[in-house]
Every structure is written in C-alpha cells, then in structure tokens.
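**Student:** Got a predicted structure here, sequence first:
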Amino acid sequence: MRVSTDSSGFRRWLEAGSEDIPAADVQIITSGGRSIPAHSAVLASVSPVLESMLDRPQRRGSSSKSIPILGVPCDAVLAFLRFLYSARCDLGAESGEMEKYGLHLLVLSHVFQVGWLKRACEAGLARRLTAEGVVDVLQLARECDAPGLYLRCMKLLAKDFAAVEQTEAWRFLQAHDPWLELEILQFLQDADLRQRRRRRKREEQGVYMELSEALECLQHIFTEGCTDVGPFDQAPRRSPCARFATCRGLQHLIRHFAACDLRRHRRSCPRCKRMWQVLRLHSSICDQPDPCKVPLCTQFKLKSQQMEGKEEDVKWRVLAKKVAAARVMSSLAKRKREEQLHESFGWSL
C-alpha cells in the first residue's frame, strides 16, 4: 500500500469514505485524553515497535485497536503522526513543527524506532542549540542514545560554559544529577587538556620551522653568499634573500662567532653556544657530499659517528628529524600556495 508523500498526506488518509483510502482502524490515545484515528498499515510500515503493538491481541469487548502515546503534548503526537504519514522529514515545510516539538519528536522517534526521523531531529536540534537550552538537550541526547547530538552539546558547553552556568537548567542538574555534572566537568577538563596540547604542539612546530629556516639560510650564506657574509668570489654580489630578518640575524651571529674574545671558552658565551648548536644541527641533517661548505660540518659528522647510540646523540637525531619534517611540510605548503596562485592566475586569464 503506497503512502502519500505530499504535505496533506495525513489529512487525506484520515478522510473517511474515499474509494482508494480505507477507513482508520486504530486509535492513538494521547495524554490529554484525545483520540486520534490512524491506519495500522501505515504505522506498522514505518515503526517496528508500533507493528509489534498492533500485533498484540485486543482486549475483550474492545471493538478497535488503540495505542497509547503518553507523556508528550497532544500536538506533538499529531506532528509525529504527520511525519510518519509523509514517510519523510521535510525540514523546509515542517520547520515550524520541528522547532516547536523537536525534543518531543526525538523522544518519540527513539521510543518507536523511526530512524530517519530521529536523525532529522538530531540535526534540527543541533542547529538550534543555545546556552540556555543545551543542558536539557544534552540530558535527552544521553537518554535517547544520540551520540552525535550529545557531542555537539558537550562542545557548546565547553565553548560557552560561563553562560551555561548561569542557567536554571544547570542549577537543576547540579541538584538532581551529580553523575551527569561530573561527566560534563570531566569532558571540560579533557577539552582543556587537548587545547593545551594543541597549543604546545603549535608552539613546538613553530620552533622547528624557525630552526629549519635558519638552516636554509645557513646553507644559503655559505654556498651562495648573502650581503656581508659568504663567498666573495661571486659577481655580481647577491641582494638580500627573501628571509631577510632570519638571514641577517644569522650573519651577525656568524660574525660574532668568528671574532668572539671567548673563542677558547665558547661554551660560556651564549651567542657562540647558539651558533655552535646551529652548526651541529646542520650537520645532523646535511646530505651534501664532503667537503660541505658550511664550517665544521665534517667534524660534527665524525663526532656524531663516534657518539652513535649515546643519549646525547639520540636527542640530537630526534631534533634533526623533527626539523627535517618541518622543512618538508614548509616545502609542501609553499608548493601548494604556488599551485593555487597559478590556478587563480590561469582562471583570471
């Protein structure tokens, strides 16, 4: 039996005396004592729970079947039946009912196992979440086994918890559901820890990117030359590179390293120590054939081979891998930007 899918399908099914539409054979009993006529064929086709209820034997003396749907407003039951009869959820045409009875429809679709309507209710409620009503929706999402909606509620709580704390729903939850309160607070703590880890990872990644840029400038200075530092047998002299700030700072560091009065005790000079670390880090990721033009590269490579397996050498290798990975990521990001630029330029032509 085909169910009409137009907006007036429910009304047409309830029209008595039509030749192609049978008379209603079941009564839906609501909390307000109202009895709504319906068709068992339609209800059984959209809900396994309703089908099971309809298969139960009737009470003696009862002339027609009845199904109680209690605990929700009568108008919400009517809206639920309209969705069942239409066999779809048209959020455009039925947005008013979804907005008004969304919570009740979620409960009914969960209880009667109407999957497509439950998913539509979850999506509709998620779009309308506010700090004022998120606690109520969260409790319902947990009871109705709606993990997607539950997670959206938790994310809103974490984002705007100061506003949620001022609501009456939150105070009621604190007084009557301490387990859910503990669950929420645990989620907020975990979210804060995740945010801190992401921030720390971004900061570390920024340091690795800076080191990668410094090593590129170091290679550039001793291979091609740049402004005041580098080979002097090239004509014409090169202009400052694109990474002027990093390159210029590294040149000052190189000049200091070469002329420092503490050459015999460079470990006590912070600027010389920094330059020493940059040179050692370069040697850890250098893939140039010997002799490399960067000073001390060969010596550091030999020393690293002698210290292989020791804790200090392992730490340097780990740092070198992270800096090398940052260089690769930077190169890929640069290539992607260039490709997007070329595509944009080609499209504009």
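**Tutor:** Received the coordinates, thanks. Just so it is clear, the model here is predicted, and its values are computed rather than measured.
**Student:** all contacts plus neighbour counts: C-alpha atoms, from now on.
**Tutor:** Fine.
**Student:** Now the helix or strand harbouring residue 175: buried residues?
**Tutor:** Take DSSP states H and E as the rule and residue 175 turns out to sit in helix 168-176. When burial is assessed from 16 or more other C-alpha atoms under 10 Å, helix 168-176 yields the following buried residues: 169, 170, 173.
**Student:** how much distance is there from that helix to the middle of the chain?
**Tutor:** On the basis of C-alpha atoms, centre = their mean, to the nearest Å, the separation between the geometric centre of helix 168-176 and that of its chain is 29 Å.
**Student:** now the angle between helix 168-176 and the next helix or strand after it, please.
**Tutor:** Secondary structure here is assigned by DSSP H and E; on that basis, the next helix or strand after helix 168-176 toward the C-terminus is helix 178-223. When axes from the mean of the first three to the mean of the last three C-alpha atoms, to 10 degrees is applied, the directions of helix 178-223 and helix 168-176 differ by 120 degrees.
**Student:** and for stretch 329-337, what are the contacting residues?
**Tutor:** Residues from elsewhere that reach stretch 329-337 (C-alpha atoms under 8 Å, 6 or more residues apart in numbering): residue 209.
**Student:** try 10 Å
**Tutor:** Surrounding stretch 329-337, the residues in contact under the criterion C-alpha atoms under 10 Å, 6 or more residues apart in numbering are 209, 212-213, 323-328, 338-343.
**Student:** let's bring in a second model and compare:
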Amino acid sequence: MAPQTQTIHIQHQTNRVLPEPDVCIHTSHGTRIPAHSSILASVSPVLENLIDRPRKHRSSERIIQIQGVPGGAVAAFVGFLYSSACAEEEMEKYGMHLLALSHVYMVPQLKQRCVKALTQRLTTENVVDVLQLARLCDAPDLHLRCMKLLANDFKAVEATEGWKFLVNHDPYLELQILRFIDEHETRKKKSRRHREEQGLYAQLSEAMECLEHICKEGCTDVGPYDAVAERGRTPCARFATCRGLQVLIRHFATCQRRASAGCVRCKRMWQLFRLHSYVCHHTDSCKVPFCRQFQLKMQQEEMKDDPRWKLLARKVASAKVMSSLSLPKRKRDEEMRVTINNPGIRSYKLL
C-alpha cells in the first residue's frame, strides 16, 4: 500500500507579501512541503544549484528530494531557512537530523545552533552517535567535546548499546577513541606532575624569602646577630614557613654531627643556603650565612658547577615572579619597594 501523501505548510514569519510557492520539497514517507525558490536559494548554495538545474519540461513542477530524515526535521529545516529561528522543541527532537541537513545544504548559521544545542545535550547514552555524526559533518568543536566526555566517563559509555555497535562496526574509530583516552590520561598525569613541581618551586621560593627575612629582621626566635632581642615579637605572615626554618637554623647551630655530614636536617639546611646563593643578586651586601662563600666557590669552579642547581635556581626564581604577578598591583608594588630597599644582613643569632 502506497504511503499517504501529507502536505506541510511552513508558517512564514515575515512581513513581506510572498507569491505562491514555486517549488515543492518531497521528503520520506510522502511528505510535501511547498516553498519559494528565491528564499531557499538565498540561504543555501546547494539548494540554489538544485533549483537552477535544467528541467526536462519547462511546465513541469520543480521538485527537491530530501530523503533519509523525518518529515518533521525537513519542515524544521525549511522553517529555519525562512525565519533563521528554530524552536527548542524542534532542536530537542531533531537536533542530529538538523545538523546533518545544515552540513549537507551548507547553512552555517543553523549548523552553529545545532552544534551548541547538541553540546548542551551530550550524555553517555548519545555521545557515540553524536561523535560519529560530528566526524561526518565536519564539526570539530562538537567532536572534541564528545571525545572529552568519552575520556572522562568511559566506563559508563562502554556499557551503552552505542559503544557496543561501534566496536562491532567501526574498529578504526574505536582505535582513535582509545588512543585519545590514553593521550588524555598522559596529559592529565603530566599536568598533575607539573602542578606538583610548581608547588615545590613555590615553596622553595617562599623559603628563600623567609630565610632573608629571618636573617635581616628576625622572626620570633631567630634574628640578626647585632639586633636587640625583642621579646613578644608577633609572628609574620608566613609563620608556618618561618617557624620551620627557625627550627632548622637552631638545630644547624648546635648539631654535633654536622661536621661529619651525618645529619639529614643539617644537610637540608646546607642545601637551602646553597640554593639561596644561586638566586641571590646582592652577594656583596647579602647577610645570609655562607652566601658569599658559595658565590666565590662557584666562580672558582665555574666549569665544574652542577647544572642541576642552576636549573633549580631558575625554576625557583620563575616561581617567585609568577607568585608576585598573581598579587594585587598595590601589594606587588609594596613588595617591590621592600625588595629594592632591603640590603640584608651578614649573620644571624639565636635569641
């Protein structure tokens, strides 16, 4: 039995008085949509070529066949050509069909709308189908969003019928997805490792600032050798870091095993002194212990110097710059003035 013919008339959202339709769009299941060739041709170059195609008989009706999608999707597509608008209900129901039509008939405004709508409606259930469509319709942004969802929630996607169908019918795409997931995990691990390293460099940078601060002004327990003891001194803003350094300094000053290099805590303090000498730019006036000695030793043994220490010093200095840039401008200017006017001191003592 032949399908019953249905005619859908597009509601024209325009103030213009339009002539009678001169072209008819035929869809699947016998649906007919009368339309105006001038409007279709002005929006879609593909439809323009179809309309301008020579006919066998001048008197024959102009017909455009749009098959393979529901008649409602074609009606929504033609409605967009007239009004440049698409209802949310139509996008919800025919979003994937409209993306395919907008790509085939080269309607970029509708394609952008479809990409945005499908991105907002991505789920683990439909992501495989949307991914395949995005690849066919040259929609890289939508394709990337699909791949990211697959990578972040692969266990849930793996249990869907769409993924099982993909595995059985498109092994090449399956390989691409698995490769992307592997690279995604590698990037995440690398990014996490980079953040951890930057956090360590930031901590060392703060330790260098606290070391100079302790040796110049004193901080609670440890202060300059020539400073008058001030009892009841309030903790500084970086109390946790300064307190840890004070404990190390007090231990370093009294440890009996330091001479034999058998103390891990003394070795750590010694490394901090050495690192400071690499980042210090005021060797002649710097008052941090051993700074000048390390600088002189580096000058005498420049060719033998360990490049790893130079790299660490650059990383710590870079972390200090990045930290200062993240501060508000007024506070950054104040810290800059303090740094310029800070001559440092030569030694420290236990108060």
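**Tutor:** Cool, the structure landed. Bear in mind that the values here come from a model prediction, so they are computed numbers and not experimental data.
**Student:** Any idea what the TM-score comes out to?
**Tutor:** TM-score for the superposed pair, counting by TM-score structural alignment, normalised by the length of structure 1: 0.87. Supporting figures: 322 aligned residues with a C-alpha RMSD of 2.2 Å.
**Student:** In structure 2, what stretch matches the helix holding residue 175 of structure 1?
**Tutor:** Under TM-score structural alignment, the match for helix 168-176 of structure 1 in structure 2 covers residues 161-169.
**Student:** Could you pull up the average distance between that stretch and structure 1 after superposition?
**Tutor:** Its match in structure 1 and stretch 161-169 of structure 2 itself, once the structures are fitted together, sit a mean 0.4 Å apart by mean C-alpha distance after the TM-score superposition for structure 1.
**Student:** Which of the three states applies to whatever residue of structure 1 lines up with residue 272 of structure 2?
**Tutor:** Taking TM-score structural alignment as the alignment basis, one finds that residue 272 of structure 2 is matched in structure 1 by residue 278. Taking DSSP: H, G, I helix; E, B strand; the rest coil as the rule, one finds residue 278 of structure 1 in the helix state.
**Student:** what's around residue 278 of structure 1, how many residues?
**Tutor:** Residue 278 of structure 1: 17 surrounding residues under other C-alpha atoms under 10 Å.
**Student:** now do residue 120 of structure 1
**Tutor:** Using other C-alpha under 10 Å as the criterion, residue 120 of structure 1 is surrounded by 20 other residues.
**Student:** again with residue 312 of structure 2
**Tutor:** Residue 312 of structure 2 - counted by other C-alpha under 10 Å - has 16 other residues nearby.
**Student:** what about the residue most central in space within structure 1, distance to residue 126 of structure 1?
**Tutor:** The C-alpha lying nearest the average C-alpha coordinate of structure 1 belongs to residue 155 (C-alpha atoms, centre = their mean; 9.9 Å). Note on residue 155 of structure 1: its distance to residue 126 of structure 1, by C-alpha to C-alpha, to the nearest Å, is 11 Å.
**Student:** Are there residues contacting both of these two? Which ones?
**Tutor:** Common neighbours of residue 155 of structure 1 and residue 126, using C-alpha under 10 Å, 6+ apart, are residue 149.
**Student:** What is the equivalent residue in structure 2 for residue 138 of structure 1?
**Tutor:** Residue mapping for residue 138 of structure 1 onto structure 2 gives residue 131, with TM-score structural alignment as the criterion.
**Student:** mind listing what its match touches?
**Tutor:** For residue 131 of structure 2, the contacting residues are 122, 137, 139, 140, 142, 143, 144, 145, 146, 147, 150, 173, by C-alpha under 10 Å, 6+ apart.
**Student:** Which among those residues count as buried?
**Tutor:** Taking 16+ other C-alpha under 10 Å as the criterion, what is buried in the contacts of residue 131 of structure 2 is 122, 137, 139, 142, 143, 145, 146, 147, 150.
**Student:** Touching, the third one and residue 102? I think so.
**Tutor:** No: between residue 139 of structure 2 and residue 102 there is no contact under C-alpha atoms under 10 Å: 11.2 Å.
**Student:** can you list residues touching both of those two?
**Tutor:** Taking C-alpha under 10 Å, 6+ apart as the contact rule, residue 139 of structure 2 and residue 102 both touch 111, 112.
**Student:** still on that earlier bit, identify, from the buried residues of helix 168-176 of structure 1, the entry nearest to residue 218 of structure 1.
**Tutor:** For residue 218 of structure 1, the closest of the buried residues of helix 168-176 of structure 1 turns out to be residue 170, at 58.2 Å, with distances computed as C-alpha to C-alpha.
**Student:** Quick check: the gap between residue 156 of structure 2 and residue 251 of structure 2.
**Tutor:** Here the distance between residue 156 of structure 2 and residue 251 of structure 2 works out to 55 Å (C-alpha to C-alpha).
**Student:** Just to confirm, what residue range of structure 2 does stretch 101-116 of structure 1 align onto?
**Tutor:** Mapped onto structure 2 using TM-score structural alignment, stretch 101-116 of structure 1 spans residues 94-109.
**Student:** Residue 319 of structure 1 corresponds to which position in structure 2?
**Tutor:** Under the alignment defined by TM-score structural alignment, residue 319 of structure 1 corresponds to residue 312 in structure 2.
**Student:** List the buried residues for the helix or strand hosting its match?
**Tutor:** Using DSSP H and E, residue 312 of structure 2 sits in helix 307-325. Of all the residues in helix 307-325 of structure 2, those buried under the rule 16+ other C-alpha under 10 Å are 312, 313, 315, 316, 317, 318, 319, 320, 324.
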